[in-house]
Every structure is written in structure tokens, then in C-alpha cells.
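[1] sharing a model prediction with you, sequence too.
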Amino acid sequence: MSSSSSSNSSRNEPRVIDHHQQQRISSSKRKLDDYEEEEEELSDLISVRMKKDHSSSTEEATINKLGQQISYQDVNFRVSQAQSVSRTLHFFVRLVSGGNTIVIHANSDDTIESVHEQIRKFTGIPVIEQGLVYRGRQLQWEQTLEECLIENDAGLHLIGRMRSTEFPKSWQVVDDLLSSIRRLYKGEEGKETLILDSKNVKFKIEEFLELIPKDDHGDKIAGHLKIFKSYGVPIALVMLYLSPGNKDCADEAIRQLLCPNLDLLAKGVQVHFASIILEFCKLLSGTAPDDTLYIACRSTLGYLMDAIQCAHGSKYFDFAKSYTIIKEFLPFVRQLSDKLIGDLESSWNPSSVTGISLAKDVRDFTSFLRPLCRAIEDQVGGKSNLPICLDNKNLCYMPEFESLFTSVKKLIEKIDQCLHRVEEMLVSKGAAGEIETPRFTWYQYIPILKELNGVCRFYRGAEHTVISMMKLRRVPVNFLIRYLRRSDDHYWLLEHKDVTDFESRRHLVMMMFPEIVEDYEELHEMLIDRSQLLEESFAYISRADPESFRSGLFMEFKNEEATGPGVLREWFYLVCQAIFNPQNPLFLACPNDQRRFFPNPVSKVDSLHLDYFGFCGRMIALALMNRVHVGIVFDRVFFLQLAGKSVSLEDIRDADPCLYMSCKKILEMDADFLDSDALGLTFVREVEELGSRKIVELCPGGKDIVVDSKNRAEYVNLLIQNRFVTSISQQVARFARGFADILSIARLQKLFFISLEPEDLDRMLCGSDSALCVKAWKAHTDYHGYKETDHQICWFWKIVEGMSAGEQRVLLFFWTSVKYLPVEGFSGLPSRLYIYKASESHDRLPSSHTCFYRLCLPPYPSKASMQKCLNLITQEHVSCSFGTW
């Protein structure tokens, strides 16, 4: 079969069918001759018998294919043509065997069967094994030459018998199926026969589906499924669906084809199966737009499109070219765009559209829009020729491009209206806390925005339309982003930090981590000796399979009683404090901010330093994944390199204030003074390692290149790169690899840091840097055994108010294993705090259950005795102990 034949038939045929359908559907009352015309069409359709000989040439195979098509133009012309006077004809019949041609003489009112009889006399081929093809259509025995529009000197082709086909069982099943459809359509049989035919239609479709080759061999699958399509079964089923009294039977039969467990179909089957569903969609498109069967077919095709795109990328159908997709899918996209506009308007009426219905329409819209956009990209010559200028009327398919853009603009306007409504509701009710979660229908706004943003990039002047609208509606957009789930495709939002706020960015990057699904049988268990905290933690974490962390961590200190989340939080905090301890050679603290760190260039004094950097990357990622604030932050030079960005002079201000000021002076220095070589600078850097100093050239031959007013900018840049990039590149790479081990997808590592501002990561690692607010602390605390007015509770808060900021943090850590609150303050904790009345004697120290944020406070007889005990537990070495045994 030639590709051109297939392409032409698949493009031309539906247009005739759609016109014919429209005539039928638009008529409120059919006349008798209309019924006769339809019956004749179906009779022609279901009497087609394809016969294929294995020895046929390529040209004959093409004829075979063309013979499978149904020419509705010929049918309509034949029906409407007046009966003419019989005339003598002569025409040619080319034989399959040997390629010979014979001449036939007949009258125009002779039947095709009589022609078959003449051929038998010439060739000896039994009539029952013959098939005649003319103009791509197999001729039926009962038809006359006049009805078949045979002209003088016409060329016909004789094709072989059906049982020689490669798929005889498939042909036979389809033949039986069409016979039942014909009888149901004509309705001439008895009631019992028609009931049997109705059951047989469903049974034969099931049988055909079971015959689909189980392997993923493309040729076998294509050959099998093409029988179904080429025999005209989709057309026959749709005609049955549109005929009186047969709608339910046809509906059920077609739906069988929509639900053959599509997930389990081999990818090759999905590709070919999609072409059949597309055929149903085109045939049914002339029905009412809300026809449930048409919607089901369109939705199934969209589902298959998703599966095919995942499996094959830009290869959607074997027969599909970019121009085919543009023509075929644009109507679906426009329909679904209009449907979404109606859904969005109705979404504010709770009794109308449900969120599930809207989500389904969004999915279908996306399924057709994505391949359409790729086809547009291919058609205009790739991304280099985008965006499209709509003023360029010479561009091929410009009407289609304009039509798509018109639909997109309408949908953007409707989304903008919906977001505005959300914003008004947030302003009027959100402050009172009445809106805790968005309505289910609101969840669909973000995925719609994503697709619209992708389309707008194709049009000049519209590239920033959606993003500009999102900036205007920043409040409702950020509100909705915080409710996105891991299954949502949300990475596109990370490109637009000017739209999102910290909470939204944090939510988006946190979804890059796998969800912790605690499985007590699969927990990654650790038993750590406090005296060997760093070494033993390194062994447990660095040597483990990262997958094991996804089932949760179980942490226990040797010879201590406590276990649970509180102990785990303490372990994270203590290990990270040990890693970034200034006495440890792995990291350097910034002179201006001792909480801020970057890798130490001389960390190689430890032979395992790179392994420890990998361990550190895992620890920081695990702390973030478990939402533990560890009280340290990264300096800008470290953060930028993790994000794959360059480091400039302004970025080193905190890491090395002296070098920063020196470089600034060089850049601002008088040119004549610098050119006089008064500073004696060359392109070298002096480095101190292990007590010795050495000279490092910043570039080849650097020791002989004098710094002057023309090259000073280059000198400063090379100095910065050598000091803060080249010298720690290995350490940064190993940290990044360790961090990536914990992410759900390792390649997201750079995107994680690119998507954040440095200040965002500070908040995620260190939490709030504000002093603890005792008033908020008190408001977030409940009591058990005590009342808020009891003397002990009043004394307790008075004592806390009088503590230093450091003592307050130690007390909070003793109570909760949380030393640094989230940026939201106490309200950001997963639980309220509790003070329990302890049963122990008042001469005992307070105790805590950090897992439950519970402080057990004995009933001290005086404020002084309580203060003495609280002073003891606010010492660091006491607050980090859970008792020994």
C-alpha cells in the first residue's frame, strides 16, 4: 500500500461523510426516498468483500486498499441519477494473475454478476472467487454497470479470494459482524432474528478485540486493525447508531471498542487503535455536540493521545503528519475550549458542573492541544521560526493558526474572570478564616493556565499574555498553587518567580522530594552513639540505598529511652551542627554571619572529604524532606553554584569581605595609577595550604601578565572564579550529587535551587530568625491537669519572659526538639504545644515528650523552685539528653 493512497483516503473521505450526516441530522422529517438511499448505502457498505492475494505486486496492493474504501460521492450520484436507456459498453479488466488484461463487452443494464461469468469463461476462475474493483470500490453482484457508473474504455481490476489473506479469521469475524449490522439496519427480518443479530454485533466485536496480536509487532497489529477500518465497520456502526430503533445496540457496540482495557494494550496497539477511534470521532462529529457517544469517543482518543505521547514522544500515529494533526485535532481543541468556557462559568453554580467533570474536560483539552502545538511547531519549521506573526498571511495554515489563537484568547479571558472572583472571595472571607481550602473546581485553573501559556508562546506579541495576567491575579494564583499535588505537572511555574511568593515556591520545590510513606517494616533504622555522632551517622546515611529513606527514618541513641519524631528532629539538628562546626574542615563560616557557610577549599586534608560532602548533601536534602529546621544557611557563592549559575563580585561580599573590598578598589582605582604598576599585581593568586604558601596562576602565563586599567576587570573575575569556583568545584559537585540522591528525580537538583531565591532556602533550612514571641508561644499552648489561671502556669510564663533569647530557644528545644521555628512562627508547627501536670514530686526536673510537643511540669510550690529547675534544663548539655539506662 502506498502511503499517498492511505493519506488521501483518510483526508478526503470524512468530508463527504460529514456532509452526508449533516443532511440526515438536519432533516426533521425524512422522506421515503431518503430511507431508500440510506438502505442502498448500507447495503453497498456491508457487502464489501476484500480479497487479497499474497503474490500481488505493490501496485495491486494499492488497488486492494482502494477497493476497501466506500465512495459516498458515487453512491449519492448513482441514487439521484435518472434511469437511462441501455447502451453497449466495452471496458478492460486487468487480471491479478500474470498481469494480463481482457476486454469485456456488455450492456449498461447488465449486472456485475454477468461480468463475473464472462471472466470465468475467459480465465476459468470460479465466480465465487472473483472480485471487481473500480474507482477504489468493490462492485457488488446485484448492481448494474449503469449503477456502478462504468464507462466505455474504463479500467477494472480483478482481485483474489478472501481466504488467501494473512488474517482469515479477522476477515471472517468482520464479515459476520457486517452481516448482522445490515440485517439490523434494514429491519426486514423477524423480531427474534434481530434480537440475535443485536447480540451477535456485541459478540463479534469482543471476538475481534480478542484477536488483536498480543505481541508488539507493528505489522501484525496494523494488518489486523486495518481490516476493521478498511472494511467500513466504523461507518456501518455509526449508520446503525443513527438509524431508528438501533441506537442502543450500536452505542453499546461502539463503547466496547472504547474500553478494551487501554492501559494493558501494547504501545503499538494503542497507536493503531487510536486511528480507529479517530475515525469514530470524525463520523460522529456531525451529531449533536453534547452527544454522549461522541464525547466518549473523543475522550478515549484523548486518553490514547496521552499514552502515545508518553511512549513515542512526537510520534503520534503512524499515518499522522503535522498537517494532518492540525486539520484533524483543531476542531476538537475548539470544541473543548468552548466546553471549558461553559464549564468555568457554570463552576460557580454548585448544582451545575462538578469538579470531576471539569477535570475530565481539562484532561481532554490538554490531550489534543499538546500534539496540535507540536504539529504547529513542525509545520512552521521548528522553534527557530516561532513565534508566529499573524500578519503574515502567506504562512501555510494561517486560518487554522488564527482560529486557535481566537479560542485561546477567549479562554484566557474566562480564566481571568474566574481568578478575579476567587480573589474577591479571598478578600471578603479569607481574612475571617472561612476559606481553608479552594473549591474543587478551582484546582483546574492552574493546569488550564499552563496549556494556555504554552500556546501563547507560539504567537508574536502574545508570549507574555498569560504570565502578565497571573501577575495581576497573583493573590488567587498563589492561593491555588499551595494546593497542587505531586501528580500535577507544575514545573513550569518554577520559571516565574515574579509570580510566586515564598510559600508557593517552597510548596513547589518540596514536591520534588518523594513522599514519605511510613512503612514500619521497611524503616531505615539507626542506632547512634552520641560520642560518635558524626562518624556513625555518616556510615548509616552515605552507604544506604536512597530508596530506603522513602519509607521513613527510625532513630535511637544508644543507652537512651526515647524514640520517635522528636528524637529524629534532634538528630538532624545535632548532625548538621557537627557538619558545619568551624572545627570541622568541610565548611567555612562567613566572617559577617557565622550561620552562613560555603565549602572549604582545603577540605582535602581529610581523605574522605568528598564522601563527606556527598553525605552532607544527603543530610540537607533529608532534613528538608522531613521538614526539620537545622539552623544553618548557605552562603550565596555556594547557593549559586548549586543552581548552576556564575559567581560575580557582588556575590562574595559575605564570604570574603576583605577580598571584596580589595577588588572593588582595583576596579575603581585611577587608571593612570594602576597603569604605573605601583601595586605590582600580576595574574596570580597566593594560596595557603597546610601552613605553606604557593602561587597559583589565574591563566596560562599569568605570572608574566601585569594588571592594568584595561585588563583589571578580567583579573578580578579570574580571581573570584579561582577562589570561589575552581577551588571548590569538586566539593560542590559531590554535595549536589548527594542532594540529588534524595530527590524523586535526580536531574531536578539544579532546578530545585534555580527555582528558589537564596533567602527562600535560608527560611527552609533555618526557619524564622526572629526572636521568640512569648505571647504567641503562650497562645499556642494548651494545658492538661493545669488551668491557665493556676499559679504554676502564671509563674512559668513569667520565668520564660525573663529568659534570654538563647535560653528561650534551648527551652523550646527541650520541649519539642525544635530550636528554630518555621517562618510562620508557632502556627507553622504541625501541632499545638502542651503543658501536662506531672505526677512526680516537686523536687524533680521537668521532663518532655518531644514527639508530642509535651512538657511535663511538676506542681512546684513556689516560683523560685520552678525557676531553679528551669535554669538547669536551659543549659545546652542538659537539653540534649533523654535520660540513660
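    Noted; the coordinates are in hand.
[2] rest of the way, CA atoms for contacts and neighbours
    OK.
[3] what about Leu679, is that helix, strand or coil?
    Look at Leu679: counting by DSSP: H, G, I helix; E, B strand; the rest coil, its state is coil.
[4] what about versus this one:
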Amino acid sequence: MVGEFLDVFVRSGLARLLVRLYLLSTWPVHHYRAKAAMECFLDSSAIVRMPLHVKAWTAPLCLSFCQAMVSDYPGNNGREDPLYKDIRGRLAVVIALHGQLLPKEWVINHLTPFAVETANEVIANYNAGFLPETDALLEFKKFFSALCREMAHVWQQADNLSLLPSRHRQPQPLQQTIVLTLTAIELLMLVDQLLSRLPPLPPSEHMVNTLWVLLATVDSWTDVRSDHILLAGLRETIRARAARLNALVLGTGAARSRQEDVVRLSPRLKRVLWFDARRHLAAAMLPMPLSGSDSEHLPQPFELLVDRTRLLENSFVCVSRASRHELLNCKLTVRFLHEEASHSQAGVTREWLVLVCRALFDPQLTLFCPCPHNRRRFFLNEASAANHRLNLQYLNFAGRIIGLALMYNVQVGVLFDRTLFVQLAMDDITEDPLLALDDIADADPLLHASCRQILEMEPVVVGSGVLGLTPTRQVSPGGRNVAVNSLNRRHFVDQLITNIFVNSTKEQLVSFAEGFSSMLVDPGMRGAFFRTLYLEDLDKMLGGSVGAIDVEEWKGNVEYRGYNEEDEQIKWFWEAVESMTAEEQRRLLFFWTSVEYLPLDGFRGLGFGLIISRALDETSDHLPSSSTCLNLLNLPSYTSFAMTLSRLKIIAQEHV
């Protein structure tokens, strides 16, 4: 009923009469009453209480007010009136929230002028030497986003009906498309100019927001209509301003990086972004770990008490029962049963994450399979279908642990295979991804080589039946007894890959993905998180550096207590470290700090220094001891290099 009254109000011309009373009345009281009447429709508290369809009907009313103020304003200066801008702002809000309830043709016909108008204001502000005003920028974003949504739908329908006789085709919004394309080209030129002015120091928040809004606008319009001039210009701007785009990304705060326009653009920009920039965007989707100062006002940190002898079972129960709020919004601390820890728990948490990942990705647990030529790289194991329910729960737990490792920037030494990475990058993992043949090269080199051989054979050889290729298990409906020939071999290979690496582990993938998604600020960002990165990026973030440790850099990050660099014991210590294998060095580092795999940037990326302290109460017969909470190694005063080396070799044994 209210919507009908609003419709009558608009159609009767009363909206325009109210505007004329506001503009032309010589009596101040009439002017202010007319203004107050129009402002009633800008009252957010009143609009919030309206039903959705009524809220949408306020859009035509705001449109009538705006049109009347432009046409009837003395001196044609209606757009400068503050009330006009207030009403236009309300129209933008209504369209952004409820525009999908309005007819598409109405939105396209009536909002295109407002999108162009606000875009021109943005450009005019820049040309006058100022950054665009925030209100004009946000209104432009709302108008243009609504137009992109409706235009995409209309053009898709038009393309689908293009083969039908002309009498069945729908009219195409050609004029509006041309106008908006020209506007997008002008905005792209503005983006290029803004990027060229981007300072080397962190840019202002307003500059960052302006660039992201404009970039997202131009990019979204290319999805609506692929204008070759606009597309070529966008690609050239991205290529030519790659360094400035990296500065923009690194200068964007975490909260802004999580907004829809940045999340949508990130995968499209990643080919010109540096690793640090891609990591910055992905890390913004993870919660920020709470430091000690952050947690002062929280009731209690979230503490896990774990028995080392039952590490995996204890950890599974604690983490699986924990709420998402506890894991993301409390300070996680881990304590091992019967072990004392200092006030600094970071080292224990790191050690716990590494040990739990070792246990979860142990092939004997059957959740994951290691790749034949790289035992640190894993894909989902179809054998985990046995003990089905419990294994799915453990896979959900594994997803949470990987999320925590990324959140706390702990390199746990685990790498994902491409078959797993590609599927996690999909928004809807219940759909079948089209894995490329090369995606399975690490997971199953023999199958990869066989399939490639089938695809590269001469057609006459495949079609002759010499190979005798028929599926040993049904890879597609009705396909068990169909011989492979030159016409269907590509389909056979695609279906075989999908059957082995997708269909057989679908439920396992869903469980793992749900666990990982629960560790993100917004669980719906899981696909975007992986699309923002290359697989090699995730390797660096989770797996760390696999090369030999730079002992000189290691020395430079150590301070001494009770020793100095010139003491014989210290010289023997570093000489022994240099003589160790890379694997032994990693085990020693893990014993000392609970860090087994260094970040890509080495010791600088750890964020803390290491300590070697003289063990005062221990004789030369004792082994070194450590406190991973303090990153401290207690080194006894050994009397020879041979003794030092033998003691460190014992420490570096795998199961110490």
C-alpha cells in the first residue's frame, strides 16, 4: 500500500511541485517547509523500518526530486545545491541496497546520467588539483556497480537471443553502453595519472581508496562489454605502472584489502605483482594474531594443554571443539603437559604447529599422499575414504591447522600439490574443476607420462586398436567398454584425471576446505585467497626455504650471554654447524627455536634474534639444552672441537 502511495505521489507531479516550492517561493516559511518535507525521505531511521519493496520505491521519488531540481533551478545550478547532493546520495544508497528490485530498463535509463555526472565530478576534482571528494567517489561507485550488474544481465540475454528472428529480440542499451564505455576510458586515463603521482612513501588512505574504486570500476566494465580500446588501455596501464601498482598494494591496509573490489581485482593483477604484494593481499584475508598488548583487555587467552605422547589426538580434540571466535579472536597459547614455559609462548606455539603438521601429513595416517619425487608435497589420499567419518573430521582439523600456520606465519614444511591447490582456488568446490594434464605431473608422474603419450601419438596409431586402450574403471557414464581412439582420447584423459584426483576425494576436499575457510576473516574468501597466489607463493609461505642455511647470516642473528665471539667454544660451535648437512642444520635450528624451515628472507623474516648462553651448571658431558620460548641455546663449555661436534650431532638426530 505504501509503495502504491509513493507511485501516485511521483506520477501526479507532486514531487516536482514540492521542489518548485522549495526553489521559487518568496516566502521563507514555504521554502523551509518544502525542504523539510523532502528531507523526510532522506531520514534513514524511517526508511529502515520500511519493507524492502517500499525502500526500492523511494528511488523513483529521489530521482524525481533530482530531475526537478536540475530542470527548475534558477541559473541551472541545481547540481550545486547541498539538498540536491543529499538526495542524490540517498538515491545511490537505495540503488546499492535495493536496486535489484527495480526494473532493469529503469535502472539503465535513469542511472546512466548520474554515473556520468559523478564520474565527471571525480575527474574535475583531480583536474583542479585535488583528490576526488569521498562522497562523489562513493556515489559514483554505487551507481556504476548497479549499472554493471543490470547491463551484464541485459547484454547476456541479448547475446543469447541474437540468433532468433529480430521480432523476438530485446532492445539493446546501445546508447548507454557507448556513454559508459567512454566514461570508463576517461577514468582509466585518470587512473594512469594517479598512479604516476603515487608517492614512494605509503600513499594516503584517500589516494589508496580512490585508485581501488576507479580500477575496479574500469575492470568491471570490461566484463560487461569487451571494448578492445578499453581492454588494451587497461592492460597497458597495468603493465606500464606495475611498480606503482605494487606500491599501491603494499600501501593498502588489511581492512581495505578485504573489501570486495580489491578481492575481485587481486587475481587479475597478480601477474604484475611481486611476491611481497601477493602475500600482503592474501595475508589480509587472515586474522591478525593478537600480541600480548592486544590481549590485555580479553578475559583469558585461549590455551591448549597438550600431552606430547598423545600429540595428535589431544590437538584434534582441543582445536575441533574450539569455536571460531576462540581461535581467531583470542590469543592462542600452547603448553605441553609437565613442561614449564616462559611468559613468551610464541616458540611453543610454533613447535606445536610444526609437530602437528608432521603428524597430519604422515603418509601412514592416510589423509594425504606425498608426491613420488618430492616427499614434502602432498595431495589428498582417496584411501582416506576408509574410516570415513573420523577421517573427514581430521581433514577439517587439518584445514584449521594450515590456516593457523599461515595466520601465525609459521613455515611448517608442508607443500600442496597443484591438484589440491587448483581445487581450493574454486569458489564452489562441489563443481568439478578442469585439471590440466600438467597439474598431475608431480602427483602421478607415470600417469602424466602415459596420458601425454596418448595425446601425442599419431591418430592412426591410436585408432588402430594396437594399444588396446579401454578404461579399467568407468571414467564417464557408459564409458567402461568404449575403446579410446583419436577422436575421444582428449575426453578420455580429462575424465580419467577428474575421476582419480577430483571425484574420488570430493568429500575429503570439502572437509579440508571448510576447516581452512573457518580460519579466514570471511569464510567466503577461500577461493579468492588461493587465486591471489601462485602455488610457488604458497610454497614459500607454508614450506619456507629449502636451501642450505646461510651460516654467516645465522651468526649475525645471534647474541651471546656468558660467551663472546672469540671464545674457543663459540668458534668450535660454528665450525661444527658449518660441517653439518642441511638437514642436520635444520634439526639443530628446530631444537633451538622450533623453526625448522626459515622464511624466504632468511633469519630477517623471523622477527626475533637467537641467543647462545653459557650453561653454568652443566659439565662437558651434558648435551646442549634449549628454551624455544626465548630462542635460547644453553651451550656447555666443551673442551674440544670433536666433543662439540659429537654433542651437536646427537642433538641433530631426527627423533631427539
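    Perfect, thanks for sending it. Remember, it's a predicted structure, so these values are computed and weren't measured experimentally.
[5] for the helix of greatest length in the first structure, the distance to its chain's centre please.
    The single longest helix within the first structure, with elements called by DSSP state H, is helix 398-429. The chain centre lies 22 Å from the centre of helix 398-429 of the first structure; the measure is C-alpha atoms, centre = their mean, to the nearest Å.
[6] secondary structure element holding the residue nearest in space to the middle of the second structure?
    With distances taken as C-alpha atoms, centre = their mean, the residue of the second structure nearest its centroid is Phe529 (2.7 Å). Secondary structure from DSSP states H and E places Phe529 of the second structure in helix 526-532.
[7] how close does that helix sit to the first structure?
    Taken over the aligned residues, the distance from helix 526-532 of the second structure to the first structure averages 2.3 Å (mean C-alpha distance after the TM-score superposition for the first structure).
[8] could you tell me where that helix falls in the first structure?
    Per TM-score structural alignment, the counterpart of helix 526-532 of the second structure in the first structure is residues 749-755.
[9] which residues touch that stretch?
    494-495, 497, 505, 509, 512, 639-640, 642-644, 736, 739-740, 743 (C-alpha atoms under 8 Å, 6 or more residues apart in numbering).
[10] any idea how far Leu380 of the second structure is from Lys506 of the second structure?
    9 Å (C-alpha to C-alpha, to the nearest Å).
[11] and Trp352 of the second structure, by the same measure?
    Separation of Trp352 of the second structure from Leu380 of the second structure (C-alpha to C-alpha): 23 Å.
[12] higher neighbour count, these two?
    Higher neighbour count among Trp352 of the second structure and Leu380: Leu380, with 26 against 23, using other C-alpha atoms under 10 Å.
[13] make sure that one is actually in contact with Leu365.
    No. Between Leu380 of the second structure and Leu365 there is no contact under C-alpha atoms under 8 Å: 11.6 Å.
[14] the alignment partner in the first structure of Arg376 of the second structure: neighbouring residues, count only.
    Taking TM-score structural alignment, the alignment pairs Arg376 of the second structure with Arg595 from the first structure. Using other C-alpha under 10 Å, Arg595 of the first structure is surrounded by 18 other residues.
[15] looks like Arg595 of the first structure contacts Asp654 (just checking).
    No. Using C-alpha under 8 Å, Arg595 of the first structure is not in contact with Asp654, being 11.3 Å away.
[16] returning to that earlier point: list the residues that contact the match of Arg376 of the second structure.
    In this structure, Arg595 of the first structure makes contact with Ala589, Gly631, Ile632, Val633, judged by C-alpha under 8 Å, 6+ apart.
[17] which ones among those residues lie within strands?
    Filtering the contacts of Arg595 of the first structure for membership in strands, criterion DSSP state E, returns Ala589, Val633.
[18] out of the contacts of Arg595 of the first structure, what pair is the most spread apart?
    Greatest spatial distance among the contacts of Arg595 of the first structure (C-alpha to C-alpha): Ala589 and Gly631, at 13.2 Å.
[19] could you measure from the alignment partner in the second structure of Lys414 of the first structure over to Asn246 of the second structure?
    Counting by TM-score structural alignment, Lys414 of the first structure corresponds to Gln193 in the second structure. Distance, Gln193 of the second structure to Asn246 of the second structure, by C-alpha to C-alpha: 16 Å.
[20] the two: who's more crowded?
    Under the criterion of other C-alpha under 10 Å, the comparison of Gln193 of the second structure against Asn246 puts Asn246 first, with 20 against 13.
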